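Novice: When you get a sec, could you give me coordinates for this:
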Amino acid sequence: MQYERGSPQSYDQWAKITGDRTWKYEQILKYFKKMEEYLGISTKEGNGDMNDGTLNLTLGQEIWFNAGRELGFTIFNFSEPQRVGFHPLRFTQKNGMRINTYAAFLKTIEETRKTFLEIRRYSIVSKILFEGKRATGVYYTRHGIPRVASAMKEVIICAGTFKTPILLIKSGIGSESQLRAANVGPIIAILPEVGRNLQDHPIVQIGPISFDDNITLWNPQQNFTFEDVEQFFKFKKGPLTNPYELKFGEAIVASNGSAREVGPGWPDLQISFDSVKCTIRLIRSHSRGLLKFNSSATGIEDPFFLTAEFKFFKIDRDIDAMIQGIDFCFKVVESTESFQKFGAKHVHQSIAECDHEEFGSKEYWTCYVKHTAGLSYSAVGTCRMGKKYELDPPRSSVVDHKLRVHDVENLRIVDASVMPTIPNANVAAATMMIAEKSSDIIINHYCRKNSKLCETKNKS
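Specialist: Next up, the predicted model:
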């Protein structure tokens, strides 16, 4: 999985929104460093320190950087704050294999500290249980058998951007219109922002990019062999262990609109290139979507209980930024010696919906973006953080700065849904950082209540 922290301004904005300075980048950087272990090579441009955590990060190829240097960009290192420039890719990978959060954080604890942690697999939670306003446990099914798990202290929901708001609504927490439409009862708390503020990084790709015969680029979708598969599964070797065959690196760029609004230090475009195409991500979209109740759903157990409406490009400056990203791709591929010495060029493949516009014009690319844009699968924000004390209802957030759900007791959310704004980077690292920070929040909360817990923690 690709790993990026994002720009400091993304997290400083969280601190401003929540009124809690501990969400500032300088405060949460320690949580990123805590979980990182660097196994790659240095770009030799930057003095960022490397860390010894449980995630395993590697770095990519240099071919992309030569074009960046030609265009006057700097190459920034992994441990430096993200800014405008070119940088190598980082992946959570070790010995040719992707490292997921279970392998990095849970597996060892599950195997060595069974008295502290019990994981009940194949368990589907369908409702949070309450006594009045106090969360007391969850209702779930395991192997088709209904069960109840009771909470001695609190319930922590980590179901993700889509399922967490669904679970809240099923449990009686949401907007009045949502709860009425879903015919949910009893109503526990009216929180209008449940399921709103949906964000992702819209993505557009242009290509194919062709090269002359002086270069051979390996594409696993077309070129891998049975020998490659055997090398991967038996020995963790071969081309299938190398994610950089798919992406050479990235450029982080600020569109004109972003530079005027907040300066170049908080870029809004992520550009990457592989052996076939150029990819543009809008990493600071101004558009906001929502989850809507599906009137055709058969009930609250229906998997299509809610539908997602991302509402991309409802704001013109988002389209303008995407078009500037497309122009940047052409500049890299068709005007730099690094690419031109291999005869790189864009092979135009028009789409029928935009044939009425002149290729290359702003009108053409506007049409192209609207018809081809997709998701980065980095959805966040549907139970966003905000201030604990707001002037008047209705509340404009779902959880406070310590991730506690407003207007109820003993219920906390720890997942990507709490992000008030999406970071200008792939969100996996930010999501894991939230989990690291929340563990400190929770431990400190109960240590203050019971000093003996702090003594036990310090001894361990």
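Novice: Going by C-alpha atoms from here, please, whenever you check contacts or count neighbours.
Specialist: Will do.
Novice: Now do the SS call for residue 105.
Specialist: helix (DSSP: H, G, I helix; E, B strand; the rest coil).
Novice: Next: residue 323.
Specialist: helix.
Novice: Could I get the full set of strands for the stretch 51-200 of the chain?
Specialist: With strands called from DSSP state E, counting those that start in this stretch, the stretch 51-200 of the chain shows them at 55-58, 85-87, 91-94, 97-98, 123-131, 134-142, 145-150, 155-157, 173-174, 189-190, 196-198.
Novice: my bad, should have said the stretch 301-450 of the chain
Specialist: Counting by DSSP E, counting those that start in this stretch, the strands of the stretch 301-450 of the chain are 306-309, 345-346, 411-413.
Novice: which one of the ones you listed lies closest to residue 138?
Specialist: With C-alpha to C-alpha, the closest approach to residue 138 among the strands of the stretch 301-450 of the chain belongs to strand 411-413: 10.9 Å.
Novice: tally of neighbours for the closest residue to residue 427 other than its chain neighbours?
Specialist: Leaving out its chain neighbours, the residue that sits closest to residue 427 by C-alpha to C-alpha, 6 or more residues apart in numbering is residue 378, at 6.0 Å. By other C-alpha atoms under 10 Å, 17 other residues sit near residue 378.
Novice: So residue 378 is in contact with residue 198, correct?
Specialist: No - Residue 378 is beyond contact range of residue 198, at 10.3 Å (criterion: C-alpha atoms under 8 Å).
Novice: thinking residue 428 is in contact with residue 55, fair?
Specialist: No - in this structure, residue 428 is not within contact of residue 55 by C-alpha under 8 Å, at 11.7 Å.
Novice: Please identify which of those two sits among more neighbours.
Specialist: Looking at residue 428 and residue 55 with other C-alpha under 10 Å, you find the greater number of neighbours at residue 55, namely 25 against 17.
Novice: Second chain to compare with the first, below:
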Amino acid sequence: MGAKASDNREFDYVIVGAGSAGCVLANRLSAGGEHSVLLLEAGPEDKNLWIHVPLGYGKLFKEKTVNWMYQTEPEPELGGRQVFQPRGKVLGGSSSINGLLYVRGQHEDYDRWRQRGNSGWGYDDVLPYFKKAENQQRGGDEYHGVGGPLTVSNLGHPDPLSAAFIDAAAETGLPVNSDFNGASQEGAGFFQTTTRGGRRASTAMAYLRPAKNRGNLHVETSALAQRILFDGRHARAVEYRQHGVLRTANARKEILVCGGAYNSPQLLQLSGVGPADLLKQHGIDVVLDAPGVGNDLQDHLQVRIVMRCPQRITLNDILNHPVRRVMAGARYAAFRSGPLTIAAGTSGAFFKTNPRLASPDVQIHFLPFSTDKMGEKLHAFSGFSASVCQLRPESRGSLRIKSADPAMPPAIRINYLATETDRTAFVEGMKILRKILAAPALKPFVTEEVEPGPKVTSDEDILNFCRQRGSTVYHPTSTCRMGNDPLAVVDQRLRVRGIEGLRVVDASVMPDLMSGNTNAPTIMIAEKASDMILEDAG
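Specialist: Coordinates of the predicted model:
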């Protein structure tokens, strides 16, 4: 259906994607009252009950009403398996369906970005934006802020297993670390989470909800961007489809693409900004031959070890028992506490697989439950799990549209385990994790290792297990990479190189994958981008 004249509206800023970054921009750009802002989101409002219950992320993995539910292409090093890629399609984006961990990465990550020519992105440059965003439960200090929109809380439901993991890690020689986001990341400790009063603090709740009634902010849901419209090489408008009607939103100042590592490069390619050969193949007019759009895709792989527990204290025991499950639900409903407040990692650790490394290259997520696949039924036995995640993979992949149809999922190739460094990190990481799980502090809680099991001992066996069972930690980045080289998509102010009036603001601009979970850094990027956009507006 064609656009109607009445649908042709004009705003100062049009933001595409109401996810972790888009909600931040919508709040900050509309705060002064002088700029009109339109926020477009392909998914619905965040009304699903399970979005707001921390443990509800398990119910949202396969919930297509709020999740793009992408799959990779067959992964060569994983035996041709396709790897499921859940991404948020709802107000708050992936911050509405993620595992809620607040992890910023290492100071060195940001200094590396700066050293690669991205001035203004070193650790000292970005720390003020982490602090600006944050309302830290523990109070403010050199590394943390209070009074920001995003509440960062301590673990709401400490359990004996998660505490024993930290003790076990200390017994193997790892330091105990009370703050992974402080002076140093290395060590074992409890994760903090983006929760407030036992409920999820998505960017929709933290940033968008307080701003929603501003007269200069307009939010449209069920609005799938079709393409960006250009006048020469100046981005002028966004064409989007809503309830079967094609609409156009004009931008007086800028269009801000915040679709994430998959949807941002997809939209650029659909709009004629991308590898020319690919665009011509799908009958798309080339606005700018930008071969880097969709390149350099990175993601964190994780491989889980599952342990059987002799005590009925795991989440498996609570949620598989009808009475205990009802009691846990009642406790949450009454007090916003108990097992339903658990995030996708209670305690964890960061360590080096090789002493010659400058900083940790592996992250462990510990969980007081076990399952064959995230989002599926918990094991019938008493079990817990811990996963190895390599922090800085060398492997890079790509994202390519498969068609000129915006509703068609793109081709996602991540190339997990493509390099020797990546393969070695997993083998060594699994060995170190096994040592922690065998330490005295966990002895009272372990009957046996269920997976990979005692038969998997050689390096070759461990690597084969990683190939068979490895899955994503849901951290795709770098498909619209920031930099100064010919394949960089955006400059250090996140403007699309070679185009006017267009920026990308989300995890896709990261020059490479940082050493930890990606939600907090994405929020930081949007906080910093907000300042740059307002500065450039004069």
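Novice: thinking again about what came up before, looking at the strands of the stretch 51-200 of the first structure, which is buried most?
Specialist: The highest average neighbour count among the strands of the stretch 51-200 of the first structure, using mean count of other C-alpha atoms under 10 Å, belongs to strand 173-174 at a mean of 28.
Novice: Where does that strand end up in the second structure?
Specialist: Aligned by TM-score structural alignment, strand 173-174 of the first structure corresponds to residues 273-274 of the second structure.
Novice: ok, average deviation of the matching stretch from the first structure?
Specialist: Once the two models are superposed, stretch 273-274 of the second structure sits on average 0.5 Å from its counterpart in the first structure (mean C-alpha distance after the TM-score superposition for the first structure).
Novice: sorry, back to before: can you tell me which of the strands of the stretch 301-450 of the first structure is nearest to residue 81 of the first structure?
Specialist: strand 411-413 (27.4 Å).
Novice: what does that closest one correspond to over in the second structure?
Specialist: Counting by TM-score structural alignment, strand 411-413 of the first structure corresponds to residues 502-504.
Novice: again with stretch 142-149 of the first structure
Specialist: Against the second structure, stretch 142-149 of the first structure falls on residues 242-249 (TM-score structural alignment).
Novice: ok, residue 48 of the first structure touching residue 42?
Specialist: No - if you go by C-alpha under 8 Å, residue 48 of the first structure and residue 42 don't touch, sitting 9.6 Å apart.
Novice: For the two, indicate the residue with more neighbours.
Specialist: Between residue 48 of the first structure and residue 42, counted using other C-alpha under 10 Å, residue 42 has the larger neighbour count: 17 against 13.
Novice: wouldn't the more buried one be in contact with residue 77 here?
Specialist: Yes - counting by C-alpha under 8 Å, residue 42 of the first structure touches residue 77, with 7.3 Å between them.
Novice: so what's the nearest residue in space to residue 401 of the second structure that is not next to it in sequence up against?
Specialist: The spatially closest residue to residue 401 of the second structure, leaving aside those adjacent along the chain, is residue 410, at 4.5 Å (C-alpha to C-alpha, 6+ apart). Applying C-alpha atoms under 8 Å, 6 or more residues apart in numbering, we find residue 410 of the second structure in contact with 262, 266, 399, 400, 401, 402, 403.
Novice: Any figure for the gap between whatever residue of the first structure lines up with residue 132 of the second structure and residue 178 of the first structure?
Specialist: In the first structure, residue 132 of the second structure lines up with residue 34, judged by TM-score structural alignment. To residue 178 of the first structure, residue 34 of the first structure is 40 Å away according to C-alpha to C-alpha, to the nearest Å.
Novice: for the first structure, longest helix please?
Specialist: Ranked by number of residues, the top helix in the first structure under DSSP state H is helix 428-449.
Novice: rewinding a little: most packed of the strands of the stretch 301-450 of the first structure?
Specialist: Most buried among the strands of the stretch 301-450 of the first structure, given mean count of other C-alpha under 10 Å as the contact rule, is strand 411-413, at a mean of 24.
Novice: on average, how far is that strand from the matching bit in the second structure?
Specialist: With mean C-alpha distance after the TM-score superposition for the first structure, strand 411-413 of the first structure averages 0.6 Å from its match.
Novice: Counting by contacts, list what that strand packs against.
Specialist: Judged by 3 or more C-alpha pairs under 8 Å, 6 or more residues apart in numbering; DSSP states H and E, strand 411-413 of the first structure is in contact with strand 155-157.
Novice: now for residue 90 of the first structure: what does it line up with in the second structure?
Specialist: Match for residue 90 of the first structure (TM-score structural alignment): residue 192.
Novice: what do you get for residue 360 of the first structure?
Specialist: Taking TM-score structural alignment, residue 360 of the first structure has residue 457 as its aligned residue in the second structure.
Novice: Many thanks, have a good one.
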